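# Return a 3D structure for these sequence lines:
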Amino acid sequence: MPPITPQRPRLTVLGTGYLGATHAVSMAELGYDVLGVDVDEAKIGKLADGQVPFHEPGLDELLQRNLATGRLRFTTDYAEAARFGDVHFVCVGTPQKKGSLAADLRYVEAAVVSVVKNIHGRALIVGKSTVPVGTAEWVEELIAKHAPEHAEIEVAWNPEFLREGFAVEDTLRPDRLVFGVKTEWAKEMLDKTYRGVYELAAAEDREVPVVVTDFATAELVKVSANSFLATKISFINAMSEVCEAAGADVTQLARAIGYDLRIGNRFLRAGVGFGGGCLPKDIRAFRARAEELGVGAALNFLSEVDEINLRRRQRVVDLAAELVGGSLAGKQVAVLGAAFKPNSDDVRDSPALAVARKVHDAGASVVVYDPEGNENARRDLPEVSYAASLDEAAKGAEVVLVLTEWEEFRHADPVALADVVNATRIVDGRNCLDPELWRAANWEYRGLGRP
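The predicted model follows:
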């Protein structure tokens, strides 16, 4: 008979990047004792000092509060983590392999092996990283190979569904929980791990749907969800291409079809496309895994989803060139936005930064401004200039490109901005501006998929 487990198990979070740090802090906020673990000493040092190494609204305050309570600590010592935790969350990155569409699982392997070789009792390894289907079974094989002889270690898969900019809320108040388990004990441990989430939901008179399933289904949930969202975004961007050719307005088209409850209006905003550290690499890894399983044809459509998304970036460049007379060479261009979405400083596979690079390569002088993403963007694209404000970026510009829909950009004053630029030309790469307002202020306005 298994030993009695505590009502609130002690948690470790292996990997303290965006997912891991957010999960560790949020679970501590729910009342759990949490130990965050990472091999990056600088990152651990910053977190231990109360500094979040990325921008996520509200996370700094929660980090500092839970460090002060003593519920939350950070370490680089996996042996300490093994002694501390009852449940070990694997939250490391799974980037795209160089020269391949497949996911790179080296960090998953390193984290699992580092902790399980030091576990001598009973513990649960819980995968949260987005992985190819079949990974949980592979983790079981790693445990069988590396765990001490008398250790009792089980595996579960519990995919994350965080939205950058809303990650704390998504952790504290998830719209669903998915448990991929093989035993009742593993399910019981996950229930105890999420007791704080259940209690918060009950206090707010909400329900948290819980789907208990097998490993493979749990692993497929996240990549399937991301693939569906990417497909929906690329669908409306494909319609944007048709609208441009036909003289139609994609924003009105999206509004009309969005009233259909079978379709819905979310993720139907045409623009420069999706980016970030999840959707692009996840749909590519999903295609690669389907090929390995012999069902690659089932996901061939994701190749076109990816291509449509990438085409939108070039379309912004083409519109900008059209506005300035056909060539960007020698022109000064203001790029508003570097992060792949607002309320984030994440520039991984950012459409905004990709466009900035293309405009620079076309011979333009580019000045980028992002309220949070400048520092990360400068490391990724040092060839262009960066401004500390919207007005500084736009000063002397011959065309302005709005590429991330920050509130600051959406509500910019076109009359005031006209006094700063050299020419009143603007490309709305996110369809987030009011065309009538800008045209009334004598701006040449171009939006993707709009006449």
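
# alpha carbons only for contacts and neighbour counts from here, please
Fine.

# Met48 and Phe74 touch, don't they?
If you look again at residue 48, you'll see it is Ala, not Met. Yes. Ala48 is within contact range of Phe74, at 5.9 Å (criterion: Cα atoms under 8 Å).

# Which of the two has more residues huddled nearby?
It is Phe74, of Ala48 and Phe74, that has more neighbours when counted by other Cα atoms under 10 Å, with 24 against 18.

# Let me know the distance separating that one from His88.
14 Å (Cα to Cα, to the nearest Å).

# can you give me the helices in the stretch 301-450 of the chain?
Here the stretch 301-450 of the chain has its helices, by DSSP state H, counting those that start in this stretch, at 301-323, 351-361, 374-380, 390-394, 407-410, 414-418, 435-440.

# What are the buried residues along the third one?
Read that as helix 374-380. By neighbour count on 16 or more other Cα atoms under 10 Å, the buried set for helix 374-380 is 374, 376-378.

# now the other sequence, so there's something to compare against:
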Amino acid sequence: MKMTVIGTGYLGATHAACMAYLGHEVLGVDSEIGKVEALNGSRAPFFEPGLDPLLHRHLGETLNFSDSYNEAANFANVHFLCVGTPQQDGNFSADISQLRDAVSKLVPLLRGHHTIIGKSTVPVGTAAELQKLADALCVPGSAIDIAWNPEFVREGFAVADTVRPSRIVVGQRPGSQAANIVREIYTTPLDSGMPFIVTDLATAELAKGASNAFLGTKISFANAMAEVCEAAGADVVQLTEIMGYDDRIGYKYLGSGLGFGGGCLPKDVRGFIARAGELGANDAYAFLREVDSINTRRRERMVTMITKMMGGTVLGGKIAILGCAFKPDTDDVRDSPALDVAGQLLMKGARVTLYDPQAMANARRAYPALSFAHSAEEAVAGADLVVYATDWGEFHHLKPHALRDLVSTPIIIDGRNALDPWEWLSAGWTYKAMGRNF
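Presented below is the predicted three-dimensional model:
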């Protein structure tokens, strides 16, 4: 099948490459010429494991990128919308202006029957709004059908999650044939027994936000338990392990620590909160506000712990932070807990040095006043305190005894509850973590 992918950011570039991998002819379209040039040069403008090999394999054959909506209109009758829906400035609501802009540019150029399939995470009701816009802009004799096929990809696993999704959801209007088109697109994963759910537009729009709101709730629950554990002298790691053995609960997303970040989960939770409030679902609104509040105060709690461990002030102290990305296996620093903590410490007068295997360039752009090292060893050299902020696999190989000789004071705060406390304690370190008592 021939198709276009409108928007070639993280979601769109990955989706376009994966659709080519599944055997389709794909044209990715973006108004930012820099993205288009990078992708046509087989370089993704972000780090995602497995994506560059797909670009190299399919580019120029079944995959190309362009900045031309005219080319998109003439290329195919199926169009995926993958543009950004960032959080609005000053409130929790999602900004869907890029979606409106894409529809406004594409639809007047279309001739015949076209299906536009949204993948971006949106407030419920967006598809109906875009359908009205498309109907108003559609030229006489043509027809536009807007459907929604929400994405459920995880950064660091986006390629696998796109070609082998956990489920495929299609929201469509009564009488629409969009589900049949999506079924044909995903023939390969569906042949392996993948769940395929056809529903109305509103349910499909809610699916991603509801999923992320639940995941955020689970993480924030674990972090609320960490606060209880600190007050009670208990161990949150063992507590969540005990809980996780119950298959009704499960261990995934029960990790406590600095909390969640990134360009999707916090935004989606907040967008869900905002839309619930607009719809008058006030009890849900209040509950999810507390989920977000718990997540935010983990960062404040980390700054408080650091300040206490440094004798009541961080002024003039040297602090090393291991990790800039919001999670491992990505260079995404949007709403990064690590960078948030680093920025707060910098404002309090600390000298902060960071190291991350992939996210340094993005972190420099976001926080140019911070210092950056070329390795974990360089970052901790002379440090009065070390913060373990992002759980990269590379950091699992750090040797506490060797690092002990590099720092000024051997204090480490494990912001991810990922280290072996006894290994660090036996190497002469003072080890601290949120929700644990060492």
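
# Work out the TM-score between the chains.
TM-score of the superposed chains, computed with TM-score structural alignment, normalised by the length of the second structure, equals 0.98; 436 aligned residues with a Cα RMSD of 1.0 Å.

# quick one on the thing from earlier: so can I have TSV of the buried residues of helix 374-380 of the first structure showing distance to Ile119 of the first structure?
Listed next are these as TSV, based on distance: Cα to Cα, whole Å:
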residue	distance to Ile119 of the first structure
Asn374	42
Asn376	37
Ala377	40
Arg378	42
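
# Determine the longest helix present in the second structure.
Longest helix in the second structure by number of residues, with DSSP state H as the criterion: helix 201-232.

# mean shift between that helix and the first structure?
Aligned to the first structure and superposed, helix 201-232 of the second structure gives a mean residue distance of 0.4 Å (mean Cα distance after the TM-score superposition for the first structure).

# so that helix aligns onto which residues of the first structure?
Counting by TM-score structural alignment, helix 201-232 of the second structure falls onto residues 215-246 of the first structure.

# and if you look at stretch 409-427 of the second structure?
Going by TM-score structural alignment: stretch 409-427 of the second structure matches residues 423-441.

# same deal with stretch 342-349 of the second structure?
The alignment of stretch 342-349 of the second structure onto the first structure (TM-score structural alignment) spans residues 356-363.

# residues in contact with the matching stretch?
Stretch 356-363 of the first structure is contacted from outside by 314, 317, 327-331, 335, 366, 368, 381, 384, using Cα atoms under 8 Å, 6 or more residues apart in numbering.

# Pick out the most distant pair among these.
The span of these, defined through Cα to Cα, is set by Ser327 and Leu381 at 21.8 Å.

# Do I have it right that Thr203 of the second structure meets Gly171?
Yes. With contact defined as Cα under 8 Å, Thr203 of the second structure counts as touching Gly171 (7.0 Å).

# Can you pull the residues that touch both of these two?
Taking Cα under 8 Å, 6+ apart as the contact rule, Thr203 of the second structure and Gly171 touch no residue in common.

# more neighbours, these two?
The residue with more neighbours, out of Thr203 of the second structure and Gly171, is Gly171; 26 against 18, by other Cα under 10 Å.

# Which residue in the first structure aligns with the more buried one?
Mapped onto the first structure by TM-score structural alignment, Gly171 of the second structure lines up with Gly180.

# For Val155 of the first structure, see how far away its match is.
The value you get for Gly180 of the first structure to Val155 of the first structure, if Cα to Cα is used, is 9 Å.

# all strands of the stretch 51-200 of the first structure, in order?
Here the stretch 51-200 of the first structure has its strands, by DSSP state E, counting those that start in this stretch, at 72-75, 87-90, 122-127, 152-157, 177-180.

# The first one packs against which elements?
Pointing back at strand 72-75 of the first structure there. For strand 72-75 of the first structure, the contact count by 3 or more Cα pairs under 8 Å, 6 or more residues apart in numbering; DSSP states H and E identifies helix 18-29, strand 34-37, helix 41-48 as packing neighbours.

# tell me the average deviation of it from the second structure after fitting.
Overlaying the second structure shows strand 72-75 of the first structure at a mean distance of 0.4 Å from the equivalent residues (mean Cα distance after the TM-score superposition for the first structure).

# got the contact list for that strand?
Strand 72-75 of the first structure is touched from outside by 24-25, 28, 33-38, 44, 47-48, 66-67, 81, with contacts defined as Cα under 8 Å, 6+ apart.
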